[in-house]
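> predicted model and sequence below, questions to follow.
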Amino acid sequence: MKTQTTPLSLILFFCFLIFGTSRTHLAKAQQQEKRSSVPEATQAGQNEKALEATWKLAEMDGEAVDDLFPHNHPTIEFNVKENQVAGFAGCNQFHGQLTLDGAYMKIVGVVATKKACPALDEEEEFLAILQEIDQYDVTGNELSLWSGGQLLLTFRKAE
C-alpha cells in the first residue's frame, strides 16, 4: 500500500515544484518590467518640469507666426503643479485647465478676455486649436503640440 501512495505524492510534489518555479519567474519578469519603465516615467517628469516656462508661438498649423500675428505673438505658460495654463492669445489674455499624463496633454475650459483687435480671427483659431491638443513634446527649447498625430502648434522658449 505504501508503494501506491508514493507515485501520487511524487506527482503532486512535481506539480507544486513546477507551479512554484513558474510563479517565481513571473514575479522576476514583472520586477524587470517595472525597472525598465522607470526611465519613461522619469522622462515624462522631466518633460513636465521643462514645460514650466514661458513659450512663444513660432508656428500654427504649419504657418509662420509672423504671417498670422504680425504685431504680438501668442505666448503660453504652464503651471503643472496647479494643473493650469495661461497666456496671451495675440490680443487677449487666456487661462484654462491642464491635464498631463506622460506625453498626453489636454487643455480644457479655456476662457479669454474680450478685447477687440485686428487678429481676432487668428486668436480664436489659436484658442480652438489649444483645446484640440492631445500630445506634447519638449525638445530643447522647442515645444510641439499635437492632435491626432498632426503637429498643430510649435513654440520656442521665450528668452
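Happy to help now that I have it.

> rest of the way, CA atoms for contacts and neighbours
Will do.

> for residue 88, what are its contacts?
Residue 88 sits next to 73-76, 94 when contact means CA atoms under 8 Å, 6 or more residues apart in numbering.

> make JSON lines from the residues you listed and add neighbour count, distance to residue 9 and secondary structure to it.
Listed next are the contacts of residue 88 as JSON lines, based on neighbours: other CA atoms under 10 Å; distance: CA to CA, whole Å; DSSP: H, G, I helix; E, B strand; the rest coil:
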{"residue": "73", "neighbour count": "17", "distance to residue 9": "79", "secondary structure": "coil"}
{"residue": "74", "neighbour count": "22", "distance to residue 9": "77", "secondary structure": "coil"}
{"residue": "75", "neighbour count": "21", "distance to residue 9": "74", "secondary structure": "strand"}
{"residue": "76", "neighbour count": "22", "distance to residue 9": "71", "secondary structure": "strand"}
{"residue": "94", "neighbour count": "18", "distance to residue 9": "74", "secondary structure": "strand"}
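
> second structure for comparison follows:
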Amino acid sequence: MKRLFVPIIIAFLACCKPTAKTASVAHLENTYWKLSEMNGMPVITPADAKEVHIVLASADGEKQLRGFGGCNGLGGSYTLTGDKIKFTTISTKMFCESRMDVENFLTKVLTEADHYKITGETLELYEGGTFLAKFESVYLH
C-alpha cells in the first residue's frame, strides 16, 4: 500500500502546486469603473443605493461615456490621444440631498481631467500633475 500511496502524493504535488497569480490589467474602454476615492477618502455606496460609476465604450466610431453620478444618469463622449483624455458630459438634473456631493465631485473631475493612468485594476484621472480621482474596475457576472 505504501508504494502506491507515495507516487500518488508526488503526482498530486507536481500537478496541483499553486501557480503565481498574474496581475490582471483592466482596459480603459468597455470596463465598469466604480468611483472608489474622492478627495483622498473612500467612496462608500449606501446599502440601498446604486454605485457611482462610468463606462467608456466605442460604438460606430464614436467614443461614448455613460454612467451614474449618485443621483443622476451620466452620458456624453470622450476623446483619446495616447494617455490624454477629454470628456464632454451631460446629465439629468434631479436633486438628491444625500448623494449630491459625490455627483458634483464626479462631474467636476470629468470636466477637469486631461489624462489618465491605469495600474492593474485601478484607473486614476489627473489634471496636469494633480491627482483627481480613483476608480476600481468591477467585473459583472
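Arrived safely, thanks for sending. As the structure is a computational prediction, the values presented were derived from the model and not from experiment.

> need the TM-score between these chains.
Once superposed, the chains reach a TM-score of 0.69 (TM-score structural alignment, normalised by the length of structure 2), with 110 aligned residues with a CA RMSD of 2.0 Å.

> returning to what we had before: tell me which of the contacts of residue 88 of structure 1 are still there in structure 2?
Here these are checked against structure 2 with both residues aligned by TM-score structural alignment, their matches' CA atoms under 8 Å, and the contacts held in both are 73-76, 94.

> now find how far off-centre the helix or strand residue 3 of structure 1 falls within is within its chain.
Taking DSSP states H and E as the definition, one finds residue 3 of structure 1 inside helix 2-51. Once both centres are worked out by CA atoms, centre = their mean, to the nearest Å, helix 2-51 of structure 1 turns out to sit 30 Å from its chain's centre.

> do stretch 53-60 of structure 2 as well
For stretch 53-60 of structure 2, the distance to the chain centre is 12 Å (CA atoms, centre = their mean).

> same deal with stretch 66-73 of structure 2?
The chain centroid and the centroid of stretch 66-73 of structure 2 are separated by 14 Å, computed with CA atoms, centre = their mean.

> where does that stretch end up in structure 1?
With TM-score structural alignment applied, stretch 66-73 of structure 2 matches the range 86-93 in structure 1.

> and stretch 7-14 of structure 2, how far from the chain's centre?
Its chain's average C-alpha position is 41 Å from that of stretch 7-14 of structure 2, according to CA atoms, centre = their mean.
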